[in-house]
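Participant: Sequence and predicted structure, then a few things I'm wondering about:
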Amino acid sequence: MTQAISTREGWSAFVSETLDKPLPITRAELEALSPGDRAMNREARKQFMIRGPVVNTAQFAAIEKEILRRLMLNQYKSHGKLGVIVSGEPNIGKTTTVSHIARRFERRRRDIGRASGGNSIPVIYVSVPPSCTPKLMLGEFAHFLGLPVRAHYNTGELMNTVASVIAACGTELIIVDEIHNINQKYKQMGEASDTLKQLSEKCPGTFVYAGVDVEASGLLDGTRGRQISSRFDILNLHKFENTGRGKAGWADLLVAVENSLGLIDQHPEAILRHASHLHAATGGVIGDLTGMVHMLAMEAIDNGTERLDLDTVFGTVPAAAPDKVPVAT
C-alpha cells in the first residue's frame, strides 16, 4: 500500500521509488510470453504510465528554477526569508509540480551525500487542514516528523519542539500544500498564518506554498496577506492553449503523454489528430488530460487493442493507414 507523502516514511518512499520504463515490445513478442509474464508486462506498463516521471513542461521548469533560486538566496538570510506560492485552478497540477520538484531536489541531495544519516530530512511536505488553527498547523509538522503531540502542549511549546527538530534535521525545503485553506478574515486562520511565518524565522528552510486560486482565497488579504505577498513570489500554473503560440506547447504535451503510455500499436503522434477534441474535452488542464488518456490507455492494454481509440470517443472517422492513399470517389 502506498503511504501518504505527508509522513516522513511515505515521503522517503516516494523519493526513493524508481520505476524503470518497460522495454519496447512488439505484439508478436507479447503474445509469445506465458500468460503470467504477459500479465506482468501489462501491469508494469500501466504502473509506469501512472507513476513514472512527470512531463517536464515549460511551466514546471520555470517554477523549479524559481524555487531553487530562492533556496540559494535564503542560505544567506537569517530572517525575512523568501518563498514561492504556486497557484492555479483545481487539477491543474500544483501538487504534482511541487512534490516532484521537491523529490528531484532531495534525490540530488542524496546523490552528493547531503541527505545521509538517520537525522537528515532535506524536505518536509505537509497540507493545511480545513478550519486550521495554529496548533493544528504545527500538528501537521509533528505528524510528518513522527513527533508525539502531547495533550498538554501549548502552541508555544509545540512550536519550539517542531522548530528545533527541523533545525537539527537540516531541512532545506518545506512544502505547504492546500494553502488556500487559510483565509485571513478568520482569526484562528490568521493566527495559523502567523505560525507559519514564525516557524520560517525559527528554522532553516525555504517555504513553498501551493493552493487553489490563492489570490482569491483570502490568504493574501489584510496586513498579514501583504506581508506574505512581499516575501513570496506568486507563480501561476495555467491551462494549455490550442491556439496561436500556445498550440505548439499543447502538441508537445500530447506527444509526451502519448510516449509515456507504452501502447504497442499506437502510431507515433496519432494523438495529434485529436488535439482540438482533447482540448475541448479537458479545457487544456493537464490533470484532466492525463486522467482521460490514462483511463483509455489502461483499457487498451487490458482489452488487447493496444492503441487509443479516440475516434470512438469523439465520433470521428478513423485515419487512413499510413501506407494507404484514400481513393477519391
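Facilitator: Now that the structure is in, tell me what you want to look at.
Participant: Please count neighbours and contacts with C-alpha atoms only from this point.
Facilitator: Will do.
Participant: Which residue is the nearest non-sequential neighbour of residue 314?
Facilitator: Leaving aside its sequence neighbours, residue 314 sits nearest to residue 277 (C-alpha to C-alpha, 6 or more residues apart in numbering; 7.1 Å).
Participant: then this one, side by side with the first:
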Amino acid sequence: MAVPVTLQAWQAWANRPDPVPPVRLSAAARQALPSAAQLAYDAQRLAWLSADVVFDTDDVKALTRMVRVATVRNRVDSVTARRAIALSGASTLGKSTAVLHLGRRHDRAVRARQPAHPHGRDDALHPVVYVVVPAAATPKMLMHAICQGLDLPWTTHATTQFLTDAAIDTMTALRTSMVIVDEIHNLRTNRQVGAEAATALKLFAERLDATFVYAGIDLPRSELFTGEFSRQITGRIVVHQMLPYTFATRTQQGVWVDLVASCEDLLVLTRHPARSLTAHAGYLFDRTGGSLGTLRALLADAATEAILTHTERVTRNLLDATPTDRQADDLRTARDAAALPASVARRRGSGRASGAGGGSGG
C-alpha cells in the first residue's frame, strides 16, 4: 500500500484490519498440503513479512505519551499557540512508521468516541490528515500537498492564500484534530522560499484547532530549528529524538537481543529453530548499525529468500549474502576504516616487541 497522502488512502489504511500472522506450520505439515495450498501458504507468509507490524518500543511509548498529553491540552479552547510534537532521527529508524501508527491510533480512538452513524459511516469526520513536505517546498507547493491530503481539487492558477483558506475550511468541517507533517526537514529556511513556506505552515497551524505532529531527519541541527526562524517555533514544539540502539553495556546488549528475538518471531519459517538468531545479536548489530528498520528489513529479506528457495531457515551464511541498505553499509565501512589504524598499530607493535625479544635472546 502506498503512503496514505489523500483522505481516501488514509481512511483505507486506518480502517484496514491489523495484520494477522500466518499459522506456523512444520516442514512436514506444509509438505502435506496440496500444491495449491502450499503456494497460498507461501504467499501469505511473504505478505506477512512486509506487513505493517509496529513494535511497542520505548520510542513509540514515549511518543504516545507526548502526543496524548498534547492532544488533551489542545482540546481546550484557547487563543494561544498550541503544543506540537516533533519526532527527529536518522533515516531507517522508523520515524514515519511511528507517526503513521500514532495517527492511525488517534483516528480510531476519535471515531470510537463518536455516536454511531445510522449507515455505518461518517464522511464528515476525518480526525487525521497526513502530509509529506515536498523537497525545496515553496508556500504554494506546501499548500498543494495539504490540499492533496484533503482530496481538494486545485489548479495551478489558485493562489497560496486561496489554497490555505480552502484547507482550513475543509479541516474545520471535517473536525480534523491531528495533522501529521512528515519530511519536515525539507523546509530549508536558509533560503527565502523555504522560510516563506515555514512561515506559511506556522500561520496555518495557528488557525487550526488541531495537534500538529512533525517528523524529519536530524531536526535539532536542521535549518528549521537552528536558524533565525527557530525563535518562532521552538518554544511551541516538544522534540523526541530517536536514536539507533547501542551495544556497549550489558543492559544495552540485552535490549538489542530482545529486539532481535522479537523480529525473529515474525519469521514464519518451517525449519527455522526458534530464537536461533539471538546468538548472532552482535553480528546483526554490526550489520545494521543498531537501526530497527534495517534489522527488520535484513531479516525479512533473508526470510523471503528462505521461502523462495525452500530452505526455510535463516542462517549466518544467508545473512552474509543478504545486502542491507546503503546507509548501514556506509556506517559499517566508516566504522571499519576507523578501527583499521588501531589494529594495524597493534600488529606493528606486536611485531616490534617480538623482534626486540628475539634480538635479546640471541
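Facilitator: Received the coordinates, thanks. Treat the numbers as computed from the prediction; the structure is a model and nothing was measured.
Participant: Verify the contact between residue 276 of structure 1 and residue 242 for me.
Facilitator: Yes - here residue 276 of structure 1 reaches residue 242: they are 7.0 Å apart, a contact under C-alpha atoms under 8 Å.
Participant: Now list whatever residues contact both of the two.
Facilitator: Listed as contacting both residue 276 of structure 1 and residue 242 by C-alpha atoms under 8 Å, 6 or more residues apart in numbering is no residue at all.
Participant: Not counting its neighbours along the chain, what's nearest residue 130 of structure 1?
Facilitator: Nearest non-adjacent residue to residue 130 of structure 1, counting by C-alpha to C-alpha, 6+ apart: residue 181, 5.6 Å away.
Participant: list the contacts for the counterpart of that neighbour in structure 2?
Facilitator: Under the alignment (TM-score structural alignment), residue 181 of structure 1 pairs with residue 186 of structure 2. Residue 186 of structure 2 is in contact with 133-137, counting by C-alpha under 8 Å, 6+ apart.
Participant: I'd like those written out as TSV, with neighbour count added.
Facilitator: Below are the contacts of residue 186 of structure 2 laid out as TSV (neighbours: other C-alpha atoms under 10 Å):
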residue	neighbour count
133	21
134	17
135	15
136	16
137	21
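Participant: Which one of those is nearest to residue 9 of structure 2?
Facilitator: Nearest to residue 9 of structure 2 among those is residue 133, at 17.2 Å by C-alpha to C-alpha.
Participant: For the corresponding residue of structure 1 for residue 244 of structure 2, list the residues it contacts.
Facilitator: Taking TM-score structural alignment, residue 244 of structure 2 has residue 239 as its aligned residue in structure 1. By C-alpha under 8 Å, 6+ apart, the residues touching residue 239 of structure 1 are 92, 283-286.
Participant: can you give me the helices in the stretch 1-150 of structure 1?
Facilitator: Using DSSP state H, counting those that start in this stretch, the helices of the stretch 1-150 of structure 1 run over 8-16, 27-32, 35-51, 58-74, 94-111, 134-145.
Participant: Please identify the deepest-packed of those.
Facilitator: Greatest average neighbour count among the helices of the stretch 1-150 of structure 1 goes to helix 134-145 (a mean of 21), per mean count of other C-alpha atoms under 10 Å.
Participant: What's the first helix or strand after that helix?
Facilitator: helix 155-168 (DSSP states H and E).
Participant: average distance between that next one and structure 2?
Facilitator: By mean C-alpha distance after the TM-score superposition for structure 1, the fitted helix 155-168 of structure 1 averages 0.9 Å away from its aligned residues in structure 2.
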